[in-house]
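[1] Provided below are the primary sequence and the corresponding predicted coordinates.
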Amino acid sequence: MDKTLEQRLYAADAALAVADEASALPEATGDARSFRDLILAKLTYAVGKDPIVARDHDWLRALSLALRDRIVDRWMATTRGVYRMGGKRVYYFSLEFLIGRLLKDGLNNMGLLGTAREALASVGVDLDVIAELEADAALGNGGLGRLAACFMESMATVGVPAYGYGIRYENGLFRQNIIDGWQTESPENWLAYGNPWEFPRREVAYEIGFGGAVEASEGWDGSAVHAWKPAETVLAVAHDTPVVGWRGLRVNTLRLWSARSPDPISLDAFNAGDHIGALTARTKAESISRVLYPADSTPAGQELRLRQEYFFTSASLQDLVRRHLKQHREIRTLAQKAAVQLNDTHPAIAVAELMRILIDIHAMSWADAFALTRDTISYTNHTLLPEALESWPVPLLERLLPRHMQIIYAINARVLTEARAAGATDAMIAAVSIIDEGHGRRVRMGNLAFVGSHKVNGVSALHSELMKETVFRDLNTVFPGRITNKTNGITPRRWLMTANPGLAGLLRETIGEGFLDDAEKLVALEPFARDPGFQERFAAVKHANKARLAKTIQQTLGLRVDPAALFDVQVKRMHEYKRQLLNILETIALYNAIRTHPEKDWVPRVKVFAGKAAASYTSAKYIIKLINDVAKMVNTDPAVRNLLKVAFLPNYNVSLAEVIIPAADLSEQISTAGMEASGTGNMKFALNGALTIGTLDGANVEMRDHVGADNIFIFGLTAAEVEARRAKGLNPRANIEADPALAEVLDAVGSGVFSPADPQRHRGTVDNLTNSDWFLVTDDFTSYSAMQRRIDALWGTPAAWREKAILNVARMGWFSSDRTIRDYSDEIWGLPTVKVG
């Protein structure tokens, strides 16, 4: 270690030791009065408000800053310890970090939730009220971003030194509004009132180049030396957020990059009268970090998306290489001290960028640079959908990143040579090539990530096996053993302790506190599954959570729902393969049956939907409209007698999920088998006592194995059967003719029963199902409907339902992201972990 740095670290230790002696930390003393004094001090000196006139948002900021101080102490201690040990770090590259609100999560992990509640109550402030005012950092679209947030918290919890790298979007994923049943989008300006959790690092800024040309010259040994001369430069400026692990023992860093122009204004243009044109360069640069997932349906949108991906990847690699050289001096030891994990294909350009840094800046040979790159990088795949594996037009990459395109060609030449030597056929050569020659010459980013990584992992057992058979079949043949599995997990701190304090409290009273440190100790709950007294207490917690969601539904939609009804929930990103359409069609069939047979003893149901459709995803938007059209009719039909309600809650985000998930009785995980990589919503619902209806897709397979086949409702075709059905040729018309209820539903939807003002509105949706049905909605409808009736029967026996729900909670501990991170650490990153607690 640098001697000067070592001296500074020990000096910092001494200074903090003196500070610790001078003040009693509330997390150590549990003293609500001391913490109240800290909050009041922040309110006065940081917020500038007298307690007499302070508003709720003032108290929120004061509390956040008081908590932040306590976290920062641990953050600095963690950082010093990592430097002193000189060990390996993980660098997690993700275009999304769906972190949500941080206040309660931080209070919980620091052991200060009760202390803060008591401290605020002493000055007449309700913690729950002010916590609702915190902005929800919507820096993600769904499971990918929420997984990244869970992983960051778990890495801190189990002692893996880590940096998360992403983009500090000024506007997160759009705010979804529902107007007359249609989704509309507006900016999600989460930074409007500042962000108390982040620390701007103006001194940490890197130049990111675009365009220009590559100049070649001859090196001292006769080898070719390349120098990229970008035509345009953007600055990446760091903003750091501490990520606190359980019990506050370790704190890692989430570093997000903001784009800035080196020259904020062109004075020549401004003085010449072109006042708008003078800001062109600034606007172009700052657009990189302006919006999460700009629409890429136009060439300009595609270019901006690629700029975003290269921008944060290059800044992150420059940053970690600088840190490595500052501490370890020698670039050749990079793989021993740094593990770069690519979260999906978005940062796949890292393979070419790290090669550029090693070859062009640090003068490594091509072979050595490629070996070091591959030893450093690993890649997580999240999809089996070929269209979701990013690819970029070769002309776009040649224009925007000319040096990287040269490197990609060179990597591809090596890969194809290896493949041919391994006996690959022409068809295999075409499949493993990084350059797709069959669709207008495009760079396959999934292939680039695969060949540039030492390990490639799927996110569930089924997904990892299907990767070997589908999207990476030929690459797996050429590079056997590179694909491994790391089943996803969720953090129980956020998704049980914080989101469902009633259940967490009941569990602590019943089985002790061991599960707080090790979620697999939830298994101690199993003996209570049939205990009538515990079942009643468990049901009371669930009812309270349902009453809370019912209140949210009424406040948001003006719709009254009965907490005693079965809450049937599907909340996730809107996509045809996730089959919200199957759910709403079966809902219509149920609606028809209730009206046709009013004499039957129907189970009251509340069908809850939520999720955003991509701005340009027309089919998904029509599904949202159909759900709302059905809701409008069902919810006002007196013939239904309140036996069925349909609610689509707008603007689904982490905060809304924390209300919905603890309240769910039934979790809908009904994607077409073989198309969902893993899912993490399925885990969150089951951990909170919901039963799952689902296909054998993604992590549902492993959930069935853990919770028991009798405690999960599996229906429909398997992944192998889906593949066989597609290979044979789909026949949706035969499926429809074989099920009169389905035929009646499709006729009603297609003829405008639910859209009388526009009878043709949903004709396209019905025609798609009738003529193609790629996602096999009609194939699985009958099985799905029959399983729903079995669920009705079980709901009618409360003791049996509660037993299964309790067993789900007890057996979900394996799905903790702590376990997932330990698996990554053991088998991919080569890092030790520590026992929690």
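    In hand now; what should we look at? Numbering: from 1, shown residues only.
[2] Every contact and neighbour count from this point should use C-alpha atoms.
    Noted.
[3] residue contacts, the residue lying closest to R33 once chain neighbours are set aside?
    Counting by CA to CA, 6 or more residues apart in numbering, A119 is the residue found nearest to R33 once chain neighbours are left out, at 6.1 Å. Each residue near A119 by CA atoms under 8 Å, 6 or more residues apart in numbering is listed here: A32, R33, F35, R36.
[4] for comparison:
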Amino acid sequence: MLNKLKPVKNSIQFEFVLFLLIWTATSPPRGTTTSPWRTRCATTWSGGGSELSSSITRPTRRWPNRIPPHMHSLKHLQTALYFSLQRVYYLSLEFYMGRTLQNTMINLGLQNACDEAIYQLGLDMEDLEEMEEDAGLGNGGLGRLAACFLDSMATQGLAAYGYGIRYEYGIFNQKIKDGWQVEEADDWLRYGNPWEKARPEYMLPVHFYGRVEKTDEGSKWVDTQVVLAMPYDTPIPGYMNNTVNTMRLWSARAPNDFNLKDFNVGDYIQAVLDRNLAENISRVLYPNDNCFEGKELRLKQEYFVVAATLQDVIRRFKTSKKNSSNPLSFDSFPDKVAMQLNDTHPAMAIPELMRIFVDIEKLDWDMAWDLTKRTFAYTNHTVLPEALERWPVELMETLLPRHLEIIYQINQNHLDCIASLFPDDMDRIRHMSLIEEDGGKRVNMAHLCIVGSHAVNGVAEIHSNIIKTDIFRDFSELEPEKFQNKTNGITPRRWLLLCNPGLADLIAEAIGEDYVKDLSQLQKLNELVDGDTFIRDISKIKQDNKLKFAQYLEKEYKVKINPSSLFDVHVKRIHEYKRQLLNCLHVITLYNRIKKTPSAPFVPRTVIIGGKAAPGYHMAKMIIKLITSVGEVVNNDPVVGSKLKVLYLENYRVSLAEKVIPATDLSEQISTAGTEASGTGNMKFMLNGALTIGTMDGANVEMAEEAGEENLFIFGMRVEDVAQLDAEGYDAMKYYKALPELKQVIDQIKSGFFSPRQPDIFKDVMDMLFKHDRFKVFADFEDYVKCQERVSLLYQDQKEWTKMVIKNIAASGKFSSDRTIKDYATEIWGVEPTDLKIPPPSEPREALEETLRAMKKN
């Protein structure tokens, strides 16, 4: 049966097997008629006024609804009480969810039962899991962080929602053809999505274009074009606490009516095309914005999600006030609604909420602004100037004319305040303006977020210090209490229990299972660091994971690698600042050393690099081509043999990360100091027993603090060294002339050694390295190579290597997203996480009432 199912990869088949799986796993015990879990499952998770329910939905809407009559009253009671709790709304243009089945089984505590059920059906669980598509609604770390946060918010018992866009096509599928990246559409919905539920009853209008009409009652946005926002809800179960939150993604729909003017004159094609243009808003994740049409579509996406979300939030707020005898008031809005902006992409939520308060709800400006600022908080994710969004005023004036007026008013009030405090500091006023004048008028979205939020946070200590002392220094001096740090984290459910069950079980045997919800308990592993048995067990699990990954590579990529070699892994988005180039130069250096003295002892190494380059990012694509070209030469050189292999992982994604991370020995985190905000891949590798080679950048700094710098392979310039080099002037030629091995490597690339058919193909890469390398690859080359020598030396002593691995795992507790969310909740959102477990509907009504009273008291 399995062999027939797998090649077709049909959603109907997946859902059918999923249905059999859950039904078999939850069959009632002998002598009873109802399974406790099936009863718990029966309470529907739904949208609208009662989206948050105490238990998990049935996995697909096509299954029959089995709700015992008393469940409706319990659900109603729970919902009514729940309305008194503050709700958290996480706004993000990216949610990189990956696959859902296995994560859901783990969080519900059903994995063993489901494994047995699948076995009884004559199927294999891993094959069923491979049938599921990755939900790739993100480019990388930003979207994956949002997904981890949703998991932790549910596990922490917060009343939280994730809001984003249901892209029809997610992050592109990457193919490597002749060494080049080729993008193919990620049609992840082609077979449907059994985890989501469409909610047409909550479809909302979103307006674009038009003009602003001034009346005695104020401003009115009229003559607009309307696009409908259709919500799709996905359940987000917490870990073993009967709490399920909702991720609501919006899909663009054209209004039902045609443009009758076009239709009546016979232009049917134009009428249809207009509908398609409307629905293009949610068609693809991040269009190429190198052209005007791409910029316009991107801005449409950003406004689309916030406009629909805010209507939904305000509807829910008003619904919660229906039973009140007092007139509707928004005074308590910030006490009931906390909205987190995940980077600047949802920044238009600030002028949109002002428009709703002032133009629709008729609040005066000062009150509306006070409510708005108390509602929003902003997370900054980058220090790279080009990554901070700026929108042309001309584009915004056409697309969102009323919002531009509001932004102008916000800016005027903001600049008046600055001028009163610093009357003679015109540079400060210019730097802090929301409107940039240089090179054409543009709206600085980061400045808008800072001015319109009550809290601004970076995502690692070093990053938060940089934004306070450099990027947003003037704002920090004006309102120092507004700026905070919230170091990123990862969910241990997906990034340990799911992807590395062997290690998770071993840890549970050693220190108990409570660490899953309190990762700080991993510190107890330090007591076992010298235990021979534990060292052997850790080493065996790593070797088993490497063997499993090697078998996967042989099956999927037709590549054989030595599972006993050092797995040196560098997987992340391809970007100059992440310095995959530095890794590539080291690979060539190793190759040259082997060729020079083939008989010399050498620690076998498999270098695995993976990641996607943005479709319009020429240099990133050239870096991929260079890596694959080097790999082709190295892998086919008989002198090198199995001593060194270079593999480019095609189409790196969440489900592939779950395979490679547990098998990794060495994690490459080598960005130029001061350029990586935090990173979360570094945390995943650390938790799974990989040692880190890296710069003192992003969360690497805190990892070194937690584990001890001696337990990481740290190299290269610090932030202050980079600043000094910038001040003195970076001269790449100096390093080229001074370092013979670097010169040999560069000369090989320039001469076409790795590209004999096109000797000058890497001219652009060479020009960048010598003339305008902002990320100073050559400056860190020598120290990086020496640090890699220390790696190889330690790897030869497997006992000492494994001891260092255990110390790193023990130190990784800080980097749980549960800890991060607790910090957000208590220090920004003003809510308290709870470890109280909501009783399932099968338990008496009094149990639910008691639990909810306890939640309210907390």
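    Arrived safely, thanks for sending. These numbers were taken from a predicted model, which means no experiment stands behind them.
[5] And for the nearest residue in space to V559 of structure 2 that is not next to it in sequence, the neighbour number?
    Distances taken as CA to CA, 6+ apart put L553 closest to V559 of structure 2, at 5.9 Å, once the chain neighbours are dropped. Look at L553 of structure 2: counted by other CA atoms under 10 Å, it has 17 neighbours.
[6] With A300 of structure 1 instead?
    By other CA under 10 Å, the residues close to A300 of structure 1 number 11.
[7] Need the counterpart of the residue nearest to R33 of structure 1 in structure 2.
    Mapped onto structure 2 by TM-score structural alignment, A119 of structure 1 lines up with A117.
[8] now C150 of structure 1
    Match for C150 of structure 1 (TM-score structural alignment): C148.
[9] now A315 of structure 1
    By TM-score structural alignment, A315 of structure 1 lines up with A308.
[10] Hmm, A229 and its match touching each other?
    Yes. In terms of CA atoms under 8 Å, A308 of structure 2 counts as a neighbour of A229; the distance is 6.4 Å.
[11] which residues are common contacts for these two?
    Common contacts of A308 of structure 2 and A229 (CA under 8 Å, 6+ apart): L204, P205, V206, W250.
[12] Spatially, what comes nearest to the match of C150 of structure 1 if we skip its sequence neighbours?
    Of all residues not flanking C148 of structure 2 in the chain, T491 sits nearest, at 5.3 Å (CA to CA, 6+ apart).
[13] which residues in structure 1 does stretch 90-97 of structure 2 align to?
    Counting by TM-score structural alignment, stretch 90-97 of structure 2 corresponds to 92-99 in structure 1.
[14] did I read that right, A677 of structure 1 in a strand?
    No. Using DSSP: H, G, I helix; E, B strand; the rest coil, the secondary structure at A677 of structure 1 is coil, not a strand.
[15] quick revisit: and which of the contacts of A119 of structure 1 is nearest R84 of structure 1?
    Closest approach to R84 of structure 1 among those (CA to CA): F35, at 31.5 Å.
[16] and the closest one, that one's in a helix?
    Yes. Using three-state DSSP, the assignment for F35 of structure 1 is a helix.
[17] Could you check how far it is from K42 of structure 1?
    Here F35 of structure 1 is placed at a distance of 11 Å from K42 of structure 1 (CA to CA, to the nearest Å).
[18] so what's in contact with those two at the same time?
    A66.
[19] Pick out whichever of the two has more residues nearby.
    Legend: neighbour count by other CA under 10 Å for F35 of structure 1 and K42, higher for F35 (25 against 21).
[20] how far away is the residue nearest to the spatial centre of structure 1 from M787 of structure 1?
    Centroid-nearest residue in structure 1, with CA atoms, centre = their mean: G145, separated by 2.2 Å. According to CA to CA, G145 of structure 1 stands 32 Å off from M787 of structure 1.
[21] what kind of secondary structure is R774 of structure 2 in?
    coil.
[22] my bad, should have said T233 of structure 1
    Note that with three-state DSSP, the state of T233 of structure 1 is strand.
[23] Looking at the alignment, what corresponds to I276 of structure 1 in structure 2?
    Matched across to structure 2, I276 of structure 1 falls on I269, judged by TM-score structural alignment.
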